[in-house]
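Asker: Okay, structure incoming, though there's no sequence with it:
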C-alpha cells in the first residue's frame, strides 16, 4: 500500500489561518478530501495521513469525522493541549477512535525555542504511549538540539520529524542541520518524513538536483527503513503541482531495491502509524 504520509485539509478562514500570507494567496480557499482523492489516484497511491493544521480539539474531531467518511484517509495526526493538566482527559475522548494515530504541536511557531523542554509539555508527551500514539516533530533546524534532549528522555515513544527538519534549501545551508539530523537518527524510535521540501527551496525556480544533497544525508542517516514519503499538500502547491512535488522523492527512490522502495512509499508509514 502506497501512502502519502503528510497532508492537510481545511475550511479556510482568515482568523484561523493567519499564517497564510499574500505570498500564499492560492491557499486561501477550502481544500477537501475530494480534491486529494483525485491527486492520489493520479500517482497510483492508495491513501494518506492527514495532519492537523489548527491547534484545537475541534480540528481533531473534524479530521476524525473525515476519516470515517473517506476510506483513503488511513490515519489522523491531531492536536491536544499537551501542556494542559487535563491532557489525559482530552485524549480519553478520542481513545476509542481507531483513526487517531498521533498528535502534533506547531513547535516552530512558539516564541520559546526550548518550548518542548518545559515540564508541562514533557508531562504531555509522557502520556502518549498509554494511548499508543505517535508524535510528529514540526521544527526548524535550530530546534533539533532541544528535540534531542526531549527524545533522550522518552526512549519508548515513537517520534517522526516532519519535512526533514525544514533546512534552508534555498540558501543551500546544510552543515548545522546535517550535524543535528545525524544525531537525531541515532535514536531508533525516530523516523523522518521526506515532505515539505519545496517550500524551503526557491519556490518557483527549484530543480530536482537542489534536493539531492539533502535527501542523501537523510537516507544515509536514517536508512530506508525509517523514511516515509509525504507531500505536505496543499501547502506544497505554492511551489508546484502535487504530482511534481511527489515526483522529487518518487524519482529519487528508484535507485533502491524494490523492497526498500516499497518501505519508503508506504510500509514504513503503515508500521509507524499502526495502519492495518
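Answerer: Cool, the structure landed. Worth saying up front: this structure is predicted, and the values here are computed from it rather than measured.
Asker: C-alpha only now, for contacts and for neighbours.
Answerer: Will do.
Asker: Would you state the strands of the stretch 51-200 of the chain in chain order?
Answerer: For the stretch 51-200 of the chain, the strands defined by DSSP state E, counting those that start in this stretch cover 73-78, 100-105, 134-137, 159-161, 190-194.
Asker: so can I have TSV of these showing distance to residue 62 and mean neighbour count?
Answerer: Formatted as TSV, the strands of the stretch 51-200 of the chain follow (distance: least, Cα to Cα, whole Å; neighbours: other Cα atoms under 10 Å):
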stretch	distance to residue 62	mean neighbour count
strand 73-78	10	26
strand 100-105	11	23
strand 134-137	19	23
strand 159-161	23	22
strand 190-194	24	26
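Asker: which ones are touching the spatially most central residue of the chain?
Answerer: With distances taken as Cα atoms, centre = their mean, residue 162 lies nearest the centre of the chain, 3.8 Å away. Residues in contact with residue 162 (Cα atoms under 8 Å, 6 or more residues apart in numbering) are 136-139, 192-196.
Asker: hold the first one in mind and look at this next one:
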C-alpha cells in the first residue's frame, strides 16, 4: 500500500452559508455542519492522511469557503470547486482561483442540469480549454445519460484531465448494468479520463452488499485499470447508507484481487498524480 493514503472525494459544509439547495428532507440525517474535526476520527481509523475536498454548492463563495478550510487544515491536499462556465468572467474566475496553491479544478453539477448536452455549449468549452494551462482538472458529476457526452468532451479537449465521480452513478439498486457498462468502457478508452471508486454504496441503497457492488467495481477496474482509478469516500453523503469504516472495508474487499501495486494506486497513487498531491 502507498505511504500516503488519500481519500480523493469528500465534502465539508456549513449549513448557515445557505447555498446547499439540494439539502431537502430526503437528506435530513446529514443536514448539519461538517468540518475537518468531524472527519479526523475516520481518517485516523483508516490511516488516511490527505483528502480532496469537493464542492457541494453551485457557488464560487462555497469554493472560497473550502479554500479557507484548506488554509487551516493540512489534511486537505486539494480543493475541487465550482465556477459558472456560462458566465462571461468564467476564465477570469478560474485564473483567480488557480492562484491558490490547493485549488485543483472544478465540478459543475451536471447531474442537476436538465440539458444532458449543456457541458458541450461553446461558452463551457471556451472556459474548459483554458484549464490545462492553469493546471486544473475537471470532476465530472455524471449520470449514465451523460457518458457519451463525456466521451465527446474528452475527444474535444484531449489535454483536459477528466475524472468521473462515483463511477457515473450506475443503477446498482435495480441491478441494471447496461448500457452503463458499455458506455463507460467506451469513455475509458480516452486516455485523459480517470474515475473515482466512490459513491457506489449510495447508488446501491440501504440494502447494499459487497456482492451487489462487485460487478460494477470489477468493471471499473477492468476498463480503467488501477492506474486511472482512485478511492473516494463521498463522506458525509456516505453516511446516508453506510459509515466511513464500512465503505473503507468494502473498497478493500472489492480490490483484494489486485496486486499490491494496483491497490497502492487506487488508495493513493492515482489521486496523488491526478491532483498533484
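Answerer: That came through fine. In this text the structure is predicted, and so the values were computed from the model without any measurement.
Asker: Need the TM-score between these chains.
Answerer: Overlay of the two chains. TM-score (TM-score structural alignment, normalised by the length of structure 1): 0.96; 274 aligned residues with a Cα RMSD of 1.2 Å.
Asker: returning to that earlier point: and the residue mapped onto the residue nearest to the centre of structure 1 from structure 2, how far from residue 234 of structure 2?
Answerer: Matched to structure 2 by TM-score structural alignment, residue 162 of structure 1 sits across from residue 165. Applying Cα to Cα, to the nearest Å, the value for residue 165 of structure 2 to residue 234 of structure 2 is 9 Å.
Asker: Mutual contacts of the two, please.
Answerer: With Cα under 8 Å, 6+ apart, residue 165 of structure 2 and residue 234 have common neighbours 198-199.
Asker: which residues in the stretch 1-150 of structure 1 form helices?
Answerer: Along the stretch 1-150 of structure 1, the segments classed as helices by DSSP state H, counting those that start in this stretch run 33-42, 57-69, 87-92, 119-126, 144-153.
Asker: Please render those helices as CSV that adds distance to residue 171 of structure 1 to the earlier fields.
Answerer: As requested, the helices of the stretch 1-150 of structure 1 are exported to CSV (distance: least, Cα to Cα, whole Å):
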stretch, distance to residue 171 of structure 1
helix 33-42, 30
helix 57-69, 34
helix 87-92, 40
helix 119-126, 33
helix 144-153, 19
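Asker: In TSV, list those along with distance to residue 177 of structure 1 and mean neighbour count.
Answerer: Putting those into TSV (distance: least, Cα to Cα, whole Å; neighbours: other Cα under 10 Å) gives the following:
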stretch	distance to residue 177 of structure 1	mean neighbour count
helix 33-42	31	14
helix 57-69	31	17
helix 87-92	32	16
helix 119-126	24	17
helix 144-153	8	17
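Asker: Of all these, which one comes closest to residue 75 of structure 1?
Answerer: Residue 75 of structure 1 lies closest to helix 57-69 among the helices of the stretch 1-150 of structure 1, at 7.0 Å (Cα to Cα).
Asker: That closest one vs structure 2, average distance?
Answerer: Superposed on structure 2, helix 57-69 of structure 1 shows a mean distance of 1.0 Å to its aligned residues (mean Cα distance after the TM-score superposition for structure 1).
Asker: What span of structure 2 is that helix aligned with?
Answerer: Counting by TM-score structural alignment, helix 57-69 of structure 1 lines up with residues 60-72 of structure 2.
Asker: Residue 184 of structure 2 reaches residue 145, doesn't it?
Answerer: No. Using Cα atoms under 8 Å, residue 184 of structure 2 is not in contact with residue 145; the gap is 10.6 Å.
Asker: With that, I have no additional questions.
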